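**Student:** Sharing a sequence plus its predicted fold:
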Amino acid sequence: MKKIDFYKDLQPFLDCKDYTVSSEMYQVKKNVVFDMLVTVPVPKNLAAYYKSENYISHTDSNKSLLDKVYQAVKNITLKRKLKLINSFKTASKNILDVGAGTGDFLSVCKNNSWNVFGTEPSLEARNIALKKGITLNKDLAEIQNQKFDVITLWHVLEHVENLQEYILALHNLLSENGRLLIAVPNFKSDDSKYYKEHWAAFDVPRHLWHFSQTAISKLFSGVNMVVTKTIPMKFDAYYVALLSNKYKTGKMNPIQSFYRGFVSNLRAKKTKEYSSLIYVLKKQ
């Protein structure tokens, strides 16, 4: 496989601030070939940028308003995710959740007769998952000689450093008739265009890549995979608007955030450019 240099011939797009950990500024540049955005530079100690109580996917925090919104929405989306994977015809009901966080999704799957496997780089999150009866590996390299009917990445692909190699690894772990589910933010959404450099889903430098629908199709065509379906994640527009307003004005302003999320979803009915999308892929 010919190695792709995603950092070649990048065009200026905008500058973003890390609002979660460091307050450092980063450039977000456009890769025209793949119609995607790239965060530069990539910090050498990237793991340090995840060490924050504000990084909620690594904890089960329920303290702040934002925490409570996140947890409430999570419970609804978990049911929807389960319904989606149950709609696939599978041979062995083996599922791999990559970047499983504190294990809530796999816990739901396990309780519904799935054979669950998962990876999560955060030791703290793995320990929380273990208390729920979910044992997670640190990364994909620890999973050997195994094929999966379903592989899920819920807001994970934007974090991986070696993107091309990672996509190939996912392809190799998927069974011939399996389904790969990729959920990622969509930088072409209305809320992204409205909030611009304050759009919370840019989340630099933790988000190294920022995808469009074209980008996902092109990236996975390189391993002979095709997108069969896209599914909107409508709740994301509201949650992202809450954070974006906080970054822009210092306050979440729930009423305005709800309005911006509503407008983004309303406009996406025509454009299909929702704040976040789930891509269902299969091998050709």
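**Tutor:** Received the coordinates, thanks. All values reported here derive from a predicted model rather than from experimental measurement. Residues are numbered from 1 along each chain as shown.
**Student:** use CA for all of it now, contacts and neighbours both
**Tutor:** Will do.
**Student:** Helices along the stretch 51-200 of the chain, start to end?
**Tutor:** Here the stretch 51-200 of the chain has its helices, by DSSP state H, counting those that start in this stretch, at 65-86, 104-110, 123-131, 163-173, 190-195.
**Student:** Can you check which of those helices gets nearest to Ser275?
**Tutor:** helix 190-195 (6.6 Å; C-alpha to C-alpha).
**Student:** buried set for that closest one?
**Tutor:** By neighbour count on 16 or more other C-alpha atoms under 10 Å, the buried set for helix 190-195 is 190-192, 195.
**Student:** what does stretch 86-101 give?
**Tutor:** 90, 93-101.
**Student:** Next, format the residues you listed as JSON lines and append distance to Val240.
**Tutor:** Shown next, in JSON lines, are the buried residues of stretch 86-101 (distance: C-alpha to C-alpha, whole Å):
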{"residue": "Thr90", "distance to Val240": "34"}
{"residue": "Lys93", "distance to Val240": "33"}
{"residue": "Asn94", "distance to Val240": "32"}
{"residue": "Ile95", "distance to Val240": "28"}
{"residue": "Leu96", "distance to Val240": "26"}
{"residue": "Asp97", "distance to Val240": "23"}
{"residue": "Val98", "distance to Val240": "22"}
{"residue": "Gly99", "distance to Val240": "20"}
{"residue": "Ala100", "distance to Val240": "20"}
{"residue": "Gly101", "distance to Val240": "19"}
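**Student:** any idea which of those is closest to Ile167?
**Tutor:** Val98 (12.0 Å).
**Student:** Is the closest one in contact with Gly118, as I believe?
**Tutor:** Yes - look at Val98 against Gly118 with C-alpha atoms under 8 Å: they come within range, at 5.6 Å.
**Student:** Any idea how many residues pack against Ser276?
**Tutor:** By the criterion of other C-alpha atoms under 10 Å, Ser276 has 25 neighbours.
**Student:** if I look at it, how far off is Tyr55?
**Tutor:** Counting by C-alpha to C-alpha, to the nearest Å, the gap from Ser276 to Tyr55 is 18 Å.
**Student:** Also Lys138?
**Tutor:** 18 Å.
**Student:** where along the stretch 151-284 of the chain do the strands fall?
**Tutor:** 174-185, 209-210, 225-232, 276-283 (DSSP state E, counting those that start in this stretch).
**Student:** Included below, for side-by-side comparison, is a second structure:
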Amino acid sequence: MQKAGRKYLSTKDHLVSGETFNLVYHEESDLLKTSPSPKIEELSKYYESQDYISHTDKKSGLFSSLYQLVKKWSLQKKAKLIFHQNNGKGSLLDVGAGTGDFLKVAKEKGWQVQGTEPNENAAKLALEKGIQLNPSLNNFKGNEFDVVTLWHVLEHVPNLEETISELSSLVKPNGTLIIAVPNFKSFDAKHYGKFWAAYDVPRHLWHFSKKSIEQLFSENFQLQNIEPMIFDSFYVSLLSEKYKTGNKFSLKAFWIGFLSNLKANSTKEYSSHIYCFKRRNKAI
């Protein structure tokens, strides 16, 4: 059981409710937790927004257009990454697959794909692309995959330790687990403080550092490498400037995004990271 943490900062839900939440820092695990955490049955209401891009294929507006443009490039990069980490194609489970774009690309490249997505509207959009998604990770018990991916999903799960345990059982021995999450120790996070868009409370229930991610998965996984997500600093900075100043477009945001990546060249603290793990061999 984790010790009680201390208040790190207060921030608000800029997308849906306008409610204020605290971020509580747990020093031992180097982890922030959103407090109070909404009850599981209440979480869905905080996703009810047309501006919640990962659940839509919206292309109109500056942020949506930029998001979709970068997404096309990043999908190809993700496909190359899983191929490299797995030394070839195989079975793939994408957890929190959204509208199914990543699985669609992977399927086209020869992967055997399955995925989960609890949001019904997002799952419907995925089905239109030929990708059928399961609403719950529990329905995959007893299955094992060569690669399991979570692209900006782990920060959303209510039961963190339970989810990590489930993920451990879903990855084959010597298989690959890939986790992408924001990094609250990045320059853009420190610059924007309570306005940093990647806090995204209360949809983001957890906020990770490199230390916390490696520590959380160390029992069953070996960290192989950490990849930067260089476009995240620009996109997050644009949203953060909007929350801070009300401006829908800001050249300053691009400068902060650039500075964040520049400083990360030496600190290795990018706005978001991709963590590539290998599953340890199970004891006989």
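**Tutor:** Alright, I've got the coordinates. Keep in mind that this is a model prediction, so the values were computed, not measured.
**Student:** Work out the TM-score between the chains.
**Tutor:** The TM-score (TM-score structural alignment, normalised by the length of the first structure) is 0.96; 278 aligned residues with a C-alpha RMSD of 1.1 Å.
**Student:** among the strands of the stretch 151-284 of the first structure, which is the most enclosed?
**Tutor:** strand 209-210 (a mean of 26; mean count of other C-alpha atoms under 10 Å).
**Student:** now for that strand, which elements pack on it?
**Tutor:** strand 36-40 (3 or more C-alpha pairs under 8 Å, 6 or more residues apart in numbering; DSSP states H and E).
**Student:** Mean per-residue distance, the strand it packs on versus the second structure.
**Tutor:** Strand 36-40 of the first structure differs from its equivalent in the second structure by a mean of 0.5 Å after superposition (mean C-alpha distance after the TM-score superposition for the first structure).
**Student:** Where in the second structure does that strand align, residue-wise?
**Tutor:** Aligning strand 36-40 of the first structure against the second structure (TM-score structural alignment) gives residues 31-35.
**Student:** ok, residues contacting the matching stretch?
**Tutor:** 8, 21-26, 201-202, 204-209, 212 (C-alpha atoms under 8 Å, 6 or more residues apart in numbering).
**Student:** what number of residues lie near the counterpart of Lys80 of the second structure in the first structure?
**Tutor:** Per TM-score structural alignment, the equivalent position to Lys80 of the second structure in the first structure is Lys83. Each residue near Lys83 of the first structure was counted by other C-alpha under 10 Å, and the total is 11.
**Student:** any idea how far Lys83 of the first structure is from Thr77 of the first structure?
**Tutor:** Taken as C-alpha to C-alpha, the span from Lys83 of the first structure to Thr77 of the first structure is 10 Å.
**Student:** same question, Lys63 of the first structure
**Tutor:** 20 Å.
**Student:** And Asp35 of the first structure, by the same measure?
**Tutor:** Distance from Asp35 of the first structure to Thr77 of the first structure, by C-alpha to C-alpha: 28 Å.
**Student:** Check Leu163 of the first structure too.
**Tutor:** From Leu163 of the first structure over to Thr77 of the first structure (counting by C-alpha to C-alpha), the distance is 26 Å.
**Student:** which ones are touching the aligned residue in the first structure for Gln68 of the second structure?
**Tutor:** For Gln68 of the second structure, the aligned residue in the first structure is Gln71 (criterion: TM-score structural alignment). Contact analysis of Gln71 of the first structure by C-alpha under 8 Å, 6+ apart lists 60, 62.
**Student:** what's the counterpart of Asn121 of the second structure in the first structure?
**Tutor:** By TM-score structural alignment, Asn121 of the second structure lines up with Glu124.
**Student:** re the thing from before, looking at Lys138 and Tyr55 of the first structure, which has the bigger crowd around it?
**Tutor:** A count of neighbours by other C-alpha under 10 Å puts Lys138 above the other of Lys138 of the first structure and Tyr55, at 17 against 13.
**Student:** contacting residues around stretch 74-81 of the first structure?
**Tutor:** Outside stretch 74-81 of the first structure, the residues that reach it (C-alpha under 8 Å, 6+ apart) are 104-105, 108.
**Student:** residue in the second structure matching Asp9 of the first structure?
**Tutor:** So Asp9 of the first structure corresponds to Ala4, using TM-score structural alignment.
**Student:** what's the closest non-adjacent residue to its match?
**Tutor:** Nearest residue to Ala4 of the second structure, sequence neighbours excluded (C-alpha to C-alpha, 6 or more residues apart in numbering): His26, at 7.1 Å.
**Student:** about what we covered before: which among the contacts of stretch 31-35 of the second structure end up buried?
**Tutor:** Buried among the contacts of stretch 31-35 of the second structure by 16+ other C-alpha under 10 Å: 21-26, 201-202, 204-209, 212.
**Student:** wait, doesn't Ser237 of the second structure sit right on Gly257?
**Tutor:** Yes - between Ser237 of the second structure and Gly257 there is a contact under C-alpha under 8 Å: 6.0 Å.
**Student:** related to what we said a few turns ago, looking at the contacts of stretch 74-81 of the first structure, which one is closest to Leu281 of the first structure?
**Tutor:** The nearest one, if we look at those relative to Leu281 of the first structure and count by C-alpha to C-alpha, is Phe105, at 19.5 Å.
**Student:** any idea how far Phe88 of the first structure is from the closest one?
**Tutor:** On the measure of C-alpha to C-alpha, Phe105 of the first structure and Phe88 of the first structure end up 17 Å apart.
**Student:** Quick one: residues contacting the counterpart of Ser272 of the second structure in the first structure.
**Tutor:** When the first structure is aligned by TM-score structural alignment, Ser272 of the second structure is paired with Ser276. By C-alpha under 8 Å, 6+ apart, the contact list for Ser276 of the first structure reads 183-186, 189, 232-234, 236-237.
**Student:** Once you drop chain neighbours, what's closest to Ser276 of the first structure?
**Tutor:** Pro185 is the one closest to Ser276 of the first structure (C-alpha to C-alpha, 6+ apart), at 4.1 Å.
**Student:** Next, the contact list for the closest residue to Gln114 of the second structure other than its chain neighbours, please.
**Tutor:** Closest residue in space to Gln114 of the second structure, ignoring its immediate chain neighbours: Leu93 at 4.9 Å, by C-alpha to C-alpha, 6+ apart. With contact taken as C-alpha under 8 Å, 6+ apart, Leu93 of the second structure is in contact with 113-116, 145, 147-149.
**Student:** What's the match for Leu93 of the second structure in the first structure?
**Tutor:** Under TM-score structural alignment, Leu93 of the second structure pairs with Leu96 in the first structure.
**Student:** How many neighbouring residues does Phe258 of the second structure have?
**Tutor:** 18.
**Student:** The one 3 residues further on now?
**Tutor:** A total of 25 residues lie near Asn261 of the second structure under the criterion other C-alpha under 10 Å.
**Student:** And it, what's its match in the first structure?
**Tutor:** Checking TM-score structural alignment: Asn261 of the second structure goes with Asn265.
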